[in-house]
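[1] Next come a sequence and a model predicted from it.
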Amino acid sequence: MNVLVSLVFQLLLEIWRRIIKENPRCSYQAIEKIADYYRSGAGKQQTLAENRQAFYKYKIRPRCLRNVENVDLSTTILGEKISMPIGIAPTAMQKMAHPLGECANARAAQELGTIFTLSTLSTSSIEEVAEAAPQAIKWYQLYIYKDRNITRDLVIRAEKAGFKALVLTVDAPVFGLRLEDLRNKFTLPSHLRLANFQGIKSGMNTERDHESGLNNYVTSLFDSSINWEDLKWLKSITKLPIVLKGILTAEDALLGVQAGVAAIQVSNHGARQIDGTVAAIDALSEIVKAVGDKIEVYMDGGVTDGVDILKAVALGARMVFIGRPALWGLTHSGQAGVEQILNILKKELITCMAIAGFSNIKEIDRNLVVHENYYSKL
């Protein structure tokens, strides 16, 4: 995926040029903080590396002579037909990457006929994104806050704006130890805002010794006491399907099924919560096996090319979401950059599917992929 690698290497340069042009007094240190926020993980960042490396442990068993002249990537997710099983995961504060931020990212998803997930911590509001990409399939990621009225109001706004699902992040009762952010005392740049929280007081734009503004924000609003009963409350205030994001065990996946959620998104929060957790792709099989065909299962984390996507689909992911790659494309050239990333992944997936002997994404099954240990046991 040489083009994507090239875009990643241009990330810092493009951020520097854009922010310094808009704010000549902006320092190199401020730019470095933004780049560190996007690219870093928790702790020693072992899980951040393993999210990518774990894909190498799965080997493809291609089939031959199967007529792959026409490859079809289209599928159905929560009843909505989409062009391919590649969607955009929620990532925060995208106007740090490009002036149009989340609106440009959503337009790219609209253009490619796939799903865009808007982060609660966005720098474009629910309403702004809905207006910018009215035809896009949009999901809204949220947390359950200490003040339940905040969560209720966000849900009502998302419903009114035409969002199709709620993605409840459940792996962040407290924020992980993101050492780069703590070292940098990361704060949202002063010219930006958390667009969905106008008028709500938080610590996002303040610094304290040994803390980051983001950590202050989390402490002020997030509720570390949430449990499965709060999921019942969320279901009682909305008719939108709920996707549980951040599940890594069969036990929690089954509790989600019992609670009546529509889907599970296998994820370790981009390796930003606990360093040392299982890679998302390694947790996928366990969860798919546990829930069977009761609900849909998706995954995110460490995906960098079409081969990764093919492996995830073979292991049971109905949908694969990307976070950082979309940010790199956004930083490089806005909507066009995100579209380029999605098109690269799409082309790679089509090519890999054809070589592996599959012409329809829905026909891919577990037999296509084995763990590397499979061959040592023969």
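    Received it, and whenever you're ready, just let me know what you need.
[2] from here on, contacts and neighbour counts on C-alpha atoms
    Will do.
[3] Now for the spatially most central residue of the chain: which residues touch it?
    For the chain, the residue sitting closest to the mean C-alpha position, by C-alpha atoms, centre = their mean, is residue 89 at 2.5 Å. Counting by C-alpha atoms under 8 Å, 6 or more residues apart in numbering, residue 89 makes contact with 116, 117, 118, 300, 321, 322, 323.
[4] now swap in residue 65 and tell me
    Per C-alpha under 8 Å, 6+ apart, neighbours of residue 65: residue 357.
[5] try residue 283
    Under the criterion of C-alpha under 8 Å, 6+ apart, the neighbours of residue 283 are 248, 249, 266.
[6] how near is the last one to residue 319?
    By that I understand residue 266. Counting by C-alpha to C-alpha, to the nearest Å, the separation of residue 266 from residue 319 is 10 Å.
[7] For the two, work out which one has more neighbours and name it.
    Taking neighbours as other C-alpha atoms under 10 Å, residue 266 and residue 319 compare with residue 266 leading, 29 against 22.
[8] Okay, and the nearest residue to residue 337 once chain neighbours are set aside sits in which element?
    Spatially, and ignoring its direct neighbours in sequence, residue 337 is nearest to residue 329 (4.1 Å; C-alpha to C-alpha, 6 or more residues apart in numbering). Secondary-structure element containing residue 329, defined by DSSP states H and E: helix 324-356.
[9] for this structure, what spans make up the strands?
    58-60, 75-77, 80-82, 86-88, 115-118, 137-142, 165-169, 242-247, 263-266, 296-300, 319-322, 369-371 (DSSP state E).
[10] Residue 313 is in contact with residue 319, isn't it?
    Yes: here residue 313 lies in contact with residue 319, judged by C-alpha atoms under 8 Å, at a distance of 7.2 Å.
[11] Would you map the helices across the stretch 151-300 of the chain?
    Along the stretch 151-300 of the chain, the stretches classed as helices by DSSP state H, counting those that start in this stretch are 179-184, 213-221, 228-236, 250-259, 280-291.
[12] ok, and here's another one to check against it:
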Amino acid sequence: MTSVPAPGPASSPMCLADLARAAEAAAPGAVWDFIEGGSGRELSLAANRAALDALYLVPRVLRDVARPDAGSRLVRSSARMPVAIAPMAYQRLLHPDGELATARAAKTAGVPFTVPMFSSVTVERVAESGAALWFQLYWLRDRGVTADLLDRAEAAGCRAVILTVDVARLGRRLRDLRNGFSLPNGVRAAHFAEERASAPRRLPDGSLDVRHYVDTFNPSVTWSDVAWLRERTRLPLVLKGILAPQDATEAVTTGADAIVVSNHGGRQLDGALPAIEALPGVREAVGDACEVLLDGGIRSGIDVLKSLARGASGVLLGRPVLHGLLAGGEDGAERALSLLRDEIDDALALVGCRHIGDTAELRLTRLPV
């Protein structure tokens, strides 16, 4: 497989779904499946959307919403809307500029960008974008490599570290297995030496050589390791991948500054609770002790407001940014964020909220089945 050539700008998308259609038309099938696929039967992938669609806002009226204000502050970073870009690996698979293009789009939109640990562009290079950067870590078997990546993120000016905690092992992603998916030449994990950065090889039966992941991720990680990380950095610490209220409470005890309620976009445990359904329990468990962000299924400004009304401080945006990148490079990613901002402003006015903080007063309901 060869890398995808840089496409031209997406033609006049009116919503994020338009960008998704343009991206699907531009992508080889295996690449599209890599972006869109989940694990197993993709129950959790579908449930993320179904759970958001099942919720309905109860708008207020006569509230003077002439100038809605979406400005927010997420994990000590200013943001023009309550959105940050989620960590997503190997973005040069979709466009030659990869993470650098996405970070530039985030800079233009005024939102934080999370540099993935498996970025195809180094954090030092991404920092040249001038965006507000967060840095993602997985817990590696080699703690020294983890510490080195943390040092590099701090030196590059990253403002927070996100530890993804729901990958003791990689979920079984059937689309990729059936496609025999592997990274093309020229796309690699830029933060690692060549021997670590290469894609997992295929076995004769077409399955992935799981030793690649066994050698990378540490399934023995516990809360004591998180406590070590907390002591190791002065950056705000965010734990991504929490669904259980008990784990949320433990995260606060261990020193987390924020939690991302997430089922990994339906790519880990198939059958895991949708993030929007787990959110109220997590928020109740931690109260105001830390920020609570939501990740999973966000496709519109209305989805953002539903998340805030259900207890989130903000959201992480994932696949729609990749759709924009694939459909139009930096311009496409910027268009995705611009569309979302316009939708948030519209939704704020129509639901009767002048400021983002007012969304905490909104009511949500479900229609009878």
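    All right, it came through fine. All values derive from a computational prediction rather than experimental measurement.
[13] now what about the TM-score between them?
    After superposition, the two chains reach a TM-score of 0.93 (TM-score structural alignment, normalised by the length of structure 2), with 357 aligned residues with a C-alpha RMSD of 1.7 Å.
[14] Aligned against structure 2, show me the partner of the residue nearest to residue 337 of structure 1.
    Using TM-score structural alignment as the criterion, the counterpart of residue 329 of structure 1 in structure 2 is residue 324.
[15] Which residues lie in contact with residue 262 of structure 1 in this structure?
    78, 241, 242, 243, 295, 296.
[16] Put the buried members of the residues you listed into a PyMOL selection.
    Those of those that meet the burial criterion (16 or more other C-alpha atoms under 10 Å) are gathered into one PyMOL selection, given here:
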select buried, resi 241+242+243+295+296
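[17] returning to what we had before: please tell me how far the residue nearest to residue 337 of structure 1 sits from residue 301 of structure 1.
    When C-alpha to C-alpha is the yardstick, residue 329 of structure 1 and residue 301 of structure 1 sit 17 Å from each other.
[18] Over to residue 261 of structure 1?
    Distance check for residue 261 of structure 1 against residue 301 of structure 1: by C-alpha to C-alpha, it reads 21 Å.
[19] where exactly do the helices run in the stretch 1-150 of structure 2?
    Per DSSP H, counting those that start in this stretch, the stretch 1-150 of structure 2 has helices spanning 16-26, 29-36, 43-53, 98-109, 123-126, 143-155. These are given in chain order.
[20] picking up where we left off before, got the helices of the stretch 151-300 of structure 1 as CSV, with distance to residue 47 of structure 1 columns?
    Rendered in CSV, the data for the helices of the stretch 151-300 of structure 1 read as follows (distance: least, C-alpha to C-alpha, whole Å):
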stretch, distance to residue 47 of structure 1
helix 179-184, 14
helix 213-221, 21
helix 228-236, 27
helix 250-259, 20
helix 280-291, 9
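[21] Buried deepest among the ones you listed, which one?
    Scoring these by mean neighbour count under mean count of other C-alpha atoms under 10 Å gives helix 280-291 as the most buried, with a mean of 21.
[22] Could you report the neighbour count for residue 347 of structure 1?
    A count of nearby residues for residue 347 of structure 1, using other C-alpha under 10 Å, gives 13.
[23] before we move on, the earlier item: now the strands of structure 1 in JSON lines, with distance to residue 206 of structure 1?
    Conversion of these to JSON lines gives the following (distance: least, C-alpha to C-alpha, whole Å):
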{"stretch": "strand 58-60", "distance to residue 206 of structure 1": "44"}
{"stretch": "strand 75-77", "distance to residue 206 of structure 1": "40"}
{"stretch": "strand 80-82", "distance to residue 206 of structure 1": "41"}
{"stretch": "strand 86-88", "distance to residue 206 of structure 1": "30"}
{"stretch": "strand 115-118", "distance to residue 206 of structure 1": "24"}
{"stretch": "strand 137-142", "distance to residue 206 of structure 1": "23"}
{"stretch": "strand 165-169", "distance to residue 206 of structure 1": "24"}
{"stretch": "strand 242-247", "distance to residue 206 of structure 1": "28"}
{"stretch": "strand 263-266", "distance to residue 206 of structure 1": "32"}
{"stretch": "strand 296-300", "distance to residue 206 of structure 1": "31"}
{"stretch": "strand 319-322", "distance to residue 206 of structure 1": "30"}
{"stretch": "strand 369-371", "distance to residue 206 of structure 1": "47"}
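[24] who wins for proximity to residue 272 of structure 1 among the ones you listed?
    With C-alpha to C-alpha as the measure, strand 242-247 is the member of those nearest residue 272 of structure 1 (11.1 Å).
[25] Any chance you could list what contacts the closest one?
    Residues from elsewhere that reach strand 242-247 of structure 1, judged by C-alpha under 8 Å, 6+ apart: 165-171, 235, 253, 256, 261-269.
[26] if you set the cut-off to 7 Å instead, what comes out?
    165-171, 253, 261-269 (C-alpha atoms under 7 Å, 6 or more residues apart in numbering).
[27] That one: average distance to aligned residues in structure 2?
    Comparison of strand 242-247 of structure 1 with structure 2 after fitting gives an average deviation of 0.4 Å (mean C-alpha distance after the TM-score superposition for structure 1).
[28] What is the corresponding segment of structure 2 for that strand?
    So strand 242-247 of structure 1 is aligned with residues 237-242, judged by TM-score structural alignment.
[29] distance between that stretch and the chain's centre?
    For stretch 237-242 of structure 2, the distance between its averaged C-alpha position and the chain's averaged C-alpha position is 11 Å (C-alpha atoms, centre = their mean, to the nearest Å).
[30] Kindly report the same for stretch 54-62 of structure 2.
    If you compare the mean C-alpha spot of stretch 54-62 of structure 2 with that of the full chain, they lie 26 Å apart, counting by C-alpha atoms, centre = their mean.
[31] same deal with stretch 175-186 of structure 2?
    Using C-alpha atoms, centre = their mean, the offset of stretch 175-186 of structure 2 from its chain centre is 21 Å.
[32] swap in stretch 316-324 of structure 1?
    Taking mean C-alpha positions (C-alpha atoms, centre = their mean), stretch 316-324 of structure 1 and its chain are 8 Å apart.
[33] buried sites along it?
    With burial defined by 16+ other C-alpha under 10 Å, the residues of stretch 316-324 of structure 1 counted as buried are 316, 317, 318, 319, 320, 321, 322, 323, 324.
[34] do stretch 14-32 of structure 2 as well
    Neighbour-count burial for stretch 14-32 of structure 2, with 16+ other C-alpha under 10 Å as criterion, is recorded at 15-16, 18-20, 22-24, 26-27, 30-32.
[35] In these, find the pair that's most separated.
    Between any two of the buried residues of stretch 14-32 of structure 2 (C-alpha to C-alpha), the greatest distance is 24.4 Å, for 15 and 30.
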